[in-house]
Every structure is written in structure tokens, then in C-alpha cells.
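Peer 1: Pasting a predicted model and its sequence here:
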Amino acid sequence: MGQNGQQATDGEARMSRFIRPEQTFPTLTPAEIERIRHFGEVRSYADGEFLFETGKPGPGMFVVLKGHVAITQRDGLGHVTPVIDQGPGQFLAELSQLSGQPALVDGRAEGDVETLLLPPERLRALLVAEAELGERIMRALILRRVNLIQDGMGGPVLIGPSNSAGVVRLQGFLTRNGQPHHLLDPARDRDAAEVIARYSPKPEDWPLVVAPNGAVLRNPNETELARAIGMIGGAKDDRVYDVAVVGCGPAGLATAVYAASEGLSVAVLDIRAFGGQAGASARIENYLGFPTGISGQALTARAFTQAQKFGADIMIPVTVKSLDCTRHDGAFAVAIDGSSPLRSRSVVVASGARYRRPEIANLDKFEGRGVWYWASPVEAKLCAGEEVALVGAGNSAGQAAVFLSGHAKKVLMIIRGGGLGASMSRYLIERIEATPNIELMFNTEISALEGDEAALLRRIRWKSRLSDDEDFADIRNLFLFVGADPATSWLDGCGVTLDRGGFVVTGAQSEQNQGRLVAPLETSVPGVYAVGDVRSGSVKRVGGAIGEGAQVVASLHGYLGDAAKPAL
């Protein structure tokens, strides 16, 4: 077989790895390239020159006019995996290029190459201005990210036992944020053994993380890992945003999408990942337009991408410390841990709620070591073929129980009350009742947790609330879905009124708002709004949160318009 025939065979083999390859790597027509030209500028590259490199900020989207570019994945251990060879008429980009985040792959010229380069802001302009062409490009960007994640070859390398608390924590963080990564078992993988021999980790050092640039971190926290792989962004300059949205759950994402699409400059901040609690839901079946259901990760990932498409600056993970409402220079100041304050003309509180911790002795000892507050595929792998316990009676608990039943041998659902009807949707109750490996235990509560020498959960004890009966089971994984408390401590001292439960009071409910015309979602501080689960009186449903996020944008326009008017 000749060289051209061999290249064709290799190319076909590579294409067969991809989901919907014809949509993942489409070829643009000459007419389409002409429509793109005024969004970009011509750039030329010599043989062997990199157009972009893993871990370095991506310059934008390239359209190949002449020559070929080899796309490869590279991890911190030096492994290079061919992805695809792209030639004339094809474009080089994935979701990172919407916001100028670090590239996840290498792109190197094979021979002399001529391209059109569209920086992130011009790429976003193209996607909005050219609806049909933009749809094809956006679909390709999404599919390319999906393929990179599923390949499990690039990104940071996690080295450690799969059931260690650090591994599960960081896998969950990377998965929730759509970041490619892979895990190596130190007991079986030669490369992992070599790294361990070099760095001699202690038990508290698990996992070791090898960043794409080769840097090795010992059991980093989420912020340290995000910084190592270039995830963390911040305000690009001293700009004053129109809207600062604190919280990247469904309500915050909806605010970002609608506000940014209507021309407002938007910054979104979150401490951990996009999607909030909804992003951890295995399946949402009562959201409008998805009759077969959709995972929380898939739903919120679409909104996350949509917000970036319209130009919202999304900053994850960042910890918001406080809000200064004095507006000395006409803007609110959002204090961020480790960074300068972010300034904005208005603020939307969408910080949701934090998982509630029931009063169980030694609970903190087993958190991340058998006690979990969400049920994702990462935790499900740890439960395969085992008996697990789950505490809770709301929709989140029901969704988690059904999801886990597909992995675990048995799910013990421990419910403090006498039934499910008061707190769970009927469709979930019927599904739970029809699932043979879910056992319901009403009027019951956890009384004790027991572990082994490594502080891993090994047994749970429970007792009846109607009698003195007690029992136990050897269970290594316990899931807690017992409600949540509002994440509002960062509002202390700002003058925003909270109710007795700590939720944000809005509209005419606030005593400070008596006597003045206020929008339904406005707080006691003009220019500060609240949406979603953090708001007092909200319905605590994904659909309601998204609706409020869309609704608040009209109020933002009104407030920002009035604020710009001169005083009479």
C-alpha cells in the first residue's frame, strides 16, 4: 500500500473513534470560508511550528486555508496521543476557545500552513451573526470536548487509589467542570509507580496530580488544581461589569445567558463548578421539553456553553468573601479570595444552598471516606455490587436512589418521616416503588457510623423513631440528602435582609422595601437581586430557578437604565 493509502487508512481509523465524526470535524465550503473572512485575520506558520499548545491560553479558532495541522493530546507524563490531522477547509478549536482558556491539545503545522485566526471575541461574534453556520461550528466544539473527555488520555493525571477521598474529590471536581483527566492506579501502572518512586508520597499526599506542564501536586485543593491547569480566570482588567452573578447553578446560568444575550456585560462566579446541586442530579425528568429526562450535568453544561457563547465571563473556582454595598465609586465590590475585588453596577445573588449536615457523631471523620452529599458516576463506581444507604425524602434523594439502584446491589432508603408524598414528586415515588432493589425504611434515622483503622466507613447503625428498635449493616457508602442551608454568609454587613432561615427576602416582603416601588426579585438593597434556591419563598425546582434567572434580567435593564439617568 502506498503512503497516501496508508494515511487514508490511519485517518479512517482515527475518525472511527469519534462520536458523530462527520459533525465533529466538518469541512467548510469556499462560500462559508468567505463569510468567515471578515471575522478573522490571516496567519501563517512554518513546518513544525505550534499553532497552540496544551496548557497555554488558546488564541482562538483557526480555519485552515492551506496545508495540514496535526492535533495531538499530551499529558504531564509525556504521553502523546494522535487525535486527527486537519487540512484545508477545516477549523481548529473546541470549547476552550470561546473564552480563551488553555488549550487541551497541541496543534502543530505539518509543512507550511496558512490559516484564518478568529480570536475568542470574534469567534463569539461569528456564532451569533451567522446562525446556521454558527450552529454547525458550535455543535463541533461541543462534540470535540465530549470526545476528549471520553478518550481519557489528556489533561491532568491523578495517581492514587480509586477509593481514596482525595481522588474522589478531585475526579468529581474535574468531571463537574467538563475537564479531561485520567486516573492511574499506583499498584498496577508502571508510569504511576515511577512517579511514586520519585516523590515518595505519604498517605495524606494522595492523590499525586501531574499537570499537563509536568508539575506535580500533592493532594491539591480544587483551587490549587484549577490554577495548575489554567482553569481560574478573573476580571481581565479594571472593568466594571453591568452584572455580577454569584452562583453558577441553573438560576445563575439563566441570568448569565439572558443578560449576556441582551448586551449586558456579565461576570459569573462560583466556588466549585457550574450546575450547582442540579448539576449533580443523575436524571431530571420533570423539566419542560425533555420527556425522556436529562442528566443535570448535560442540562447545565449546555447552559454553561450558551453563556460563554454570548460573552459571559465565568470564573470557577473562586470564593466570594463579601459584598461591599457602599458604592463609593458607583459600583458594588465583590471581594474574592486571593484576587482583587470585582466591580459591578448590579449584583444577582444566585449562590443557592449548601448541603445540610445531620447531627451524627463522627460524621466529619467519614466525609469523603464513605459519606457523600451527591451521587455522580464517580461515586457510583465505588458502589458497584455493594449495599448502600441513602438518607432523605425529597426529589434529590429520589433521583439519587433510582440512579444508584442501577449500580448497587441494594439501596436502603432511610426516611425520618412516615412517607414520601409530602416532599417527593409522584413520578419518582412510583419509580422507587417499582425498583426491586430499593428498600424503604420509614420513621428511621442514623444513630452511629463506624469505620476501620484507615478512617473509611464500614458500618452504619440506625434506630426506629417509634420504638427502641436498633439495627445495623456493613455498609461502606452512605449518601445524605437531608436538605440544604442558604449560602448567604458572604452578604453579612451589606444590608440585604434575610429571613429566619437565612434566605434572601425580596420584593414587597422586605420591610426596608415598604413605601418604594421594587421589582419582585429585588432585595432590600437597590441593585441587588436574588434568584433560585437562595431566595426566600422560591419553589426549589430547576424550572423555577431558570424562570427566575430569566425574569430578573428585565429588572436589571430597568435598574441599570435608571442608574444611568442624571438626578433631577
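Peer 2: Yes, it's here.
Peer 1: okay, CA-based contacts and neighbour counts for the rest of this
Peer 2: Will do.
Peer 1: tell me what the helix or strand that contains Val552 is packed against?
Peer 2: In the assignment (DSSP states H and E), Val552 maps to helix 542-564. The contact analysis (3 or more Cα pairs under 8 Å, 6 or more residues apart in numbering; DSSP states H and E) places helix 542-564 against helix 250-261.
Peer 1: got the angle for the helix it packs on vs helix 542-564?
Peer 2: 40 degrees (axes from the mean of the first three to the mean of the last three Cα atoms, to 10 degrees).
Peer 1: Packing partners of helix 250-261?
Peer 2: Looks like helix 250-261 contacts strand 243-246, strand 266-269, helix 296-309, helix 542-564 (3+ Cα pairs under 8 Å, 6+ apart).
Peer 1: Now with 10 Å, please.
Peer 2: strand 243-246, strand 266-269, helix 296-309, strand 313-315, strand 347-349, helix 542-564 (3 or more Cα pairs under 10 Å, 6 or more residues apart in numbering; DSSP states H and E).
Peer 1: nearest to Asn4, of those?
Peer 2: Nearest of the helices and strands packed on helix 250-261 to Asn4, taken as Cα to Cα: helix 296-309 at 38.2 Å.
Peer 1: I'd say Asn513 and Leu521 touch.
Peer 2: No - Asn513 lies out of contact with Leu521 (Cα atoms under 10 Å); the separation is 11.6 Å.
Peer 1: Could you tell me which residues touch both of these two?
Peer 2: Counting by Cα atoms under 10 Å, 6 or more residues apart in numbering, the shared contacts of Asn513 and Leu521 are Thr506, Gly507.
Peer 1: Presented hereafter is structure B, for comparison with structure A:
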Amino acid sequence: MKKPVLLAVDDDPQVLSAIDRDLRSEFRRDYRVIRASSGAEALEIIKELNVRAEPLALVLADQRMPGMEGVELLEKTRTLFPNTKRVLLTAYADTEAAIRAINQAQLDYYLLKPWDPPQQLLYPTLHDLLDAWQATYKPRFQGVRVIGFQWSPLSHEVKDFLAGYMVPFEWLDVETNPEAQILLNSTGFTTADLPLVISEDGEALAHPERGAIAAKLGLASHASADLYDVVVVGAGPSGLAAAVYGASEGLKTLLVERNLPGGQAGTSSRIENYLGFPTGVSGSELTHRAWSQALRLGAEFLAQEVTSMCIQDGYYKVLTLANGSEVRTKAVVLTLGVSYRTLDIPGIDRLSGAGVYYGAARTEARSCDKGDVYIVGGGNSAGQAAMYLAAYARQVYIVIRGETLAASMSAYLIEQIRQTSNIEIMSFTQVKEVCGQDHLEELVLSINGQREVRKARALFVFIGAKPSTEWLNGTVLFDNKGYLLTGRDLVTDPRYAKHWKHPREPYLLETCVPGVFASGDGRAGAMARVASAVGEGSMAIKFVHQYLDE
């Protein structure tokens, strides 16, 4: 963290040099001294410090300056830095005005010119003021800050994107946080420009798209090589495992992800049945470890969407990205995962991202403080979300169509839920409608066939998943639910056998296109568990080696 700033302001060059010299002589070990030759220049410095979240400990300003007097500057300083110590530097003739300013503008002190010797007339006063500032000073957050409206779907998307890449950020709700409005004013933007992402260097992005945020984070959007040994499409557990093993075994490996690393597993608040983590591990932590491991071993990562795939010269696979660029590779591992199914009820589209969320949406947990939240679904993901949200919400309701969770949720989760006092299971219940103006306010429920309206802070939906394989239609084979067919299924089922043209049998995880493999939840017959997805991603690299050695 940078040292707190002492700002000296005077339009007289000789006086400014003298105060700068004396401040540096006494305080440079613990503070950074900056000087300005006018009130306007000083105000710009103060605004920049505010945007960059740098601490401003003290402003020492001369009273008689053209354009902006010292008292006016110090009053403006208080708006941006309420706790900064403000000292007026004045001549003996202006003593009465200085005392009046202390009373009216709530200045902290005034000093007379000249202040020689500073050991008696300057330093004792400033030491007292700085000691008082240090006693109450709380370091501001250093990193990315996001200003927005709590119920803005775009604000939710920005927060989820940053959280998905484990970027520490500070969320500032412009409607409830006074600091948010002060910071917004200092950037020159207005509420019409929200959400606003302010990077650590002070640059502000208004209404940012994912691509702009990704670029600011240093995420690549174009491949660096003309040809790869293997391209892994999808950075869920299976894709991350494939990238780790591909890179570690010397293959030139590219990992491409359109959304966030980790997939659905990455949003889990706690995975407790994954081997090697006896106390459990959050999905984001597991994802970050695997992602860092893949990059360390030499895998390249692109934050991009693949829109199509074709075969060139009967061997090379050409992937077209959403930005129009192409990637050539010898082999492909499709780890496409699945996406949450949506509720088809009145109001759901309008309130999505504004109180209605698909998946765990951990970035919204704190906004549920002392409210009632509802979770639709009875699988492990729903159970993990319930346990996480119970730490914030007044009450968590798990809405299920059937009688119990036993058929769809692991026993350890059911037992944890049973022991959590503010989680309630609502059996034989369905959500029929979501209501609210600009955000979710009420749910219309059918409980044992009886209609009931309830207040709700948020609704989290976990009602099953569908494979994210639409863009491959016409390239590889799916089953009737859209899952990728691989291995023996391609030759034993007469409906698909005619599509396999290679003289050898397909490898276990190989699709109908030689050299194109599939693993993880998007593959037909896969087990929806993190451990099995990791295993399949690792196995896929073994078959990539066999294919490349042909």
C-alpha cells in the first residue's frame, strides 16, 4: 500500500518550496509529500487520489490564491475525503478570517506564515493532527471497485464475472453507500453510466462488456500460435484437468472458455466429497488452483466463445471464435458442461439478475441479509447453496415438487440441512409466478395445490441442466437430449455406426470425428460429479496422445 499523502498548496513558488522542503524533512519516512501551485491543480490531484483509493492524510493550503481560495479548496476536500486533516496557511493579517473559517468550514487548524523555526511552529501541530488522523484511519480497499445498483442485472453479471476469475473487488451500492456517490462524482460519470468498474490504476469502465473487463484483467482474446497440439473447449473441472495434463505432458495446449472457469462446480460454495479435502473446498478455490496449475505448466488461456468447428484437409480442426478469429489444432477436447434450465413462469425473464438467479450466485449472498430466500431444486447444488445462504438470510426455503430430498441429494448434505435451524424444506410445492417492479418482491407458490403469496428477497433456481452443445450441431453426433456420443456408442448402435469412417474403432472418449474427444457433463453417459469430470479430462489427454501418434 502506498504511503498516505500530505498535500501542500500555495501559488507563491518560494513559499511552496519551503513548505515542501520542511514537510519532506520531517515526514517523508511515513508520508508521501505532493505539492500544487493552485487550488484547481490541487483539486485535480485530490480527485485522482480518491479514484485510486489512495489515502490523503492532510492538506495544507494557503488562503489567498487566485481562482480558488484556500478555504474553498479545503471545503471541497472534505466532500471527497471527510476524515482528512485540513489546515489553512495564512498571514497574520488574515487571522480573523482563518478563525472564522475554522468555525464555519470546520477546518482543523490554521498556521501563520512564516513558520520558522518549523521544529516549534510547524511540526508539533502537524504531528498532533496526523496522530489523530492515524487513530481513526481505516485503509481503503486496494483493488477493483464496482459501483452500481443492487438490482441491476448488468451489475450482477459484472460481479459474477470478477468473482469467477477470483478478482478481489469492492462492491459499492450507489443507493445505500454514500462513498459510492462521492467516488462516482469524482470520475465524471453519472448514474446513467452504471455499473462502473474502476481498476486499481483509476481507469473507469462504464457499462463494461465482458470483453473489456477481460482485457483489463490481462486475459487474452486471440491465440498466440498458428497451430496447437490440442485445444480444450470449456474450463470446467474436466477442461481444467485436460489442460493440466496436456501442458504437463508437453503438448502445446490452448484452453478456451466463454463464461467463467470452473463451470457449475466453480459456483459451489462447498464441495465436501472431493478426494483430498477432508474439510471441503469451495468451487472457486478448487477452480483457481487448477487454473493456476494449468497456466504454470504452460497452457494458454483464452476468454472467448467458440462458435463453430470444421475439419481442414481431413485432419486439422479449425475453431472459429466469437471475435472472428480462428484457431487451428490437431486435436480437440470438448468439455462443454451443462447450463441451468430456466423456469418458465410469468415474470421470470424480467426479474432475472434482479432477485432471480440461476445457480449459487454467491456474490448476491450478502444482499440477502435478514431476508427470506427461496431455492428451487433438490440436488446437491441446491443443498450446497442453501447451506451457504443460511449464513446470511433470515430464512432459507428449499422448494421441491416431491416429498423429500432423499432421491436427489447426498446424505451428508441432507443431514447438514436438517441440523440448520433457518432452512426449511417445502414439499409438494412449486413456484408459479415471480412479482416485483424493478426487482423480486413476491413469489406466488402452489403448496399442495393451494395458492399462496410470499415475500421474497431472492430466488435461486436449480432445476436440472441441459448440455451446452448447440453450436456443434451438424459436426458431431448427439443423443436425443443433446449430449455428445463417444466411444463404443458410435459403433454398437446401428443408428450411429454409419457415421464412423475410420478403419480403427473410436477411442473411449472420442466423438464421431477422429481426434475430437468429449469429457465431463456434456458427454452422454457421464456421471455428474467433480471427481469423474476431472478423471475424464485426464483420460482424454491419453487418447489425444494415441491419436497424435497414429
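Peer 2: Okay, I see it. None of these values were measured; they are calculated from a predicted model.
Peer 1: Would you mind reporting the TM-score between them?
Peer 2: The TM-score (TM-score structural alignment, normalised by the length of the second structure) is 0.71; 418 aligned residues with a Cα RMSD of 2.6 Å.
Peer 1: which of Asn513 and Leu521 of the first structure has more neighbours?
Peer 2: Taking other Cα atoms under 10 Å, Asn513 of the first structure and Leu521 do not tie; Leu521 has more neighbours (24 against 19).
Peer 1: Just the buried positions in the helix holding Val552 of the first structure, please.
Peer 2: Neighbour counts over helix 542-564 of the first structure (16 or more other Cα atoms under 10 Å) mark 542-553, 555-556, 559-560 as buried.
Peer 1: So which of those is the closest to Gln277 of the first structure?
Peer 2: Gln277 of the first structure lies nearest to Val542 out of the buried residues of helix 542-564 of the first structure, by Cα to Cα, at 9.6 Å.
Peer 1: Give me the spatial nearest neighbour of the closest one, chain neighbours excluded.
Peer 2: Distance criterion Cα to Cα, 6 or more residues apart in numbering; nearest residue to Val542 of the first structure, sequence neighbours excluded, is Pro250 at 6.5 Å.
Peer 1: Alignment lookup: that neighbour to the second structure.
Peer 2: If you follow Pro250 of the first structure across to the second structure using TM-score structural alignment, you land on Pro237.
Peer 1: Count the neighbours of its match for me.
Peer 2: Number of residues near Pro237 of the second structure (other Cα under 10 Å) recorded here: 34.
Peer 1: mind listing what Pro208 of the second structure touches?
Peer 2: Leu154, Ser155, Val158, Asp193, Leu194, Pro195, Leu196, Val197, Ala214.
Peer 1: The first structure: which residue goes with the fifth one?
Peer 2: With TM-score structural alignment defining the correspondence, Leu194 of the second structure maps onto Trp206 in the first structure.
Peer 1: same question, the third one
Peer 2: With TM-score structural alignment as the criterion, Val158 of the second structure lines up with Leu170 in the first structure.
Peer 1: Show the contacting residues for its match.
Peer 2: Residues near Leu170 of the first structure by Cα under 10 Å, 6+ apart: Leu158, Arg176, His181, Pro207, Val209, Asn219, Pro220, Asn221, Glu222, Leu225.
Peer 1: And for Ala241 of the second structure?
Peer 2: 232, 235, 247, 290-291, 293-294, 335, 533-541.
Peer 1: One more: Leu6 of the second structure?
Peer 2: Leu6 of the second structure makes contact with 20, 23-24, 27-28, 31-35, 55-60, 84-85, 130, according to Cα under 10 Å, 6+ apart.
Peer 1: please redo it, this time with the cut-off set to 6 Å
Peer 2: Leu6 of the second structure makes contact with Val33, Ala57, Leu58 under the criterion Cα atoms under 6 Å, 6 or more residues apart in numbering.
Peer 1: what about it, which helix or strand?
Peer 2: Applying DSSP H and E as the criterion places Leu6 of the second structure in strand 5-9.
Peer 1: how far off strand 5-9 does the helix or strand following that strand point, in degrees?
Peer 2: The helix or strand immediately downstream of strand 5-9 of the second structure is helix 13-27, counting by DSSP H and E. Relative orientation of helix 13-27 of the second structure versus strand 5-9 (the same axes, to 10 degrees): 160 degrees.
Peer 1: Let me know the next secondary structure element after helix 13-27 of the second structure.
Peer 2: strand 32-36.
Peer 1: And the spatially most central residue of the second structure, how far from Ala206 of the second structure?
Peer 2: For the second structure, Leu162 is the residue whose C-alpha lies nearest the centre (Cα atoms, centre = their mean; 1.7 Å). Separation of Leu162 of the second structure from Ala206 of the second structure (Cα to Cα, to the nearest Å): 15 Å.
Peer 1: Spit out the contact partners of Thr319 of the first structure.
Peer 2: Ile271, Ile336, Asp337.
Peer 1: for Gly234 of the second structure, same thing?
Peer 2: Val256, Glu257, Thr335, Leu336.
Peer 1: Aligned against the first structure, show me the partner of Ala101 of the second structure.
Peer 2: Checking TM-score structural alignment: Ala101 of the second structure goes with nothing.
Peer 1: Okay, and Ala101 of the second structure sits in which element?
Peer 2: If you go by DSSP H and E, Ala101 of the second structure is part of helix 95-105.
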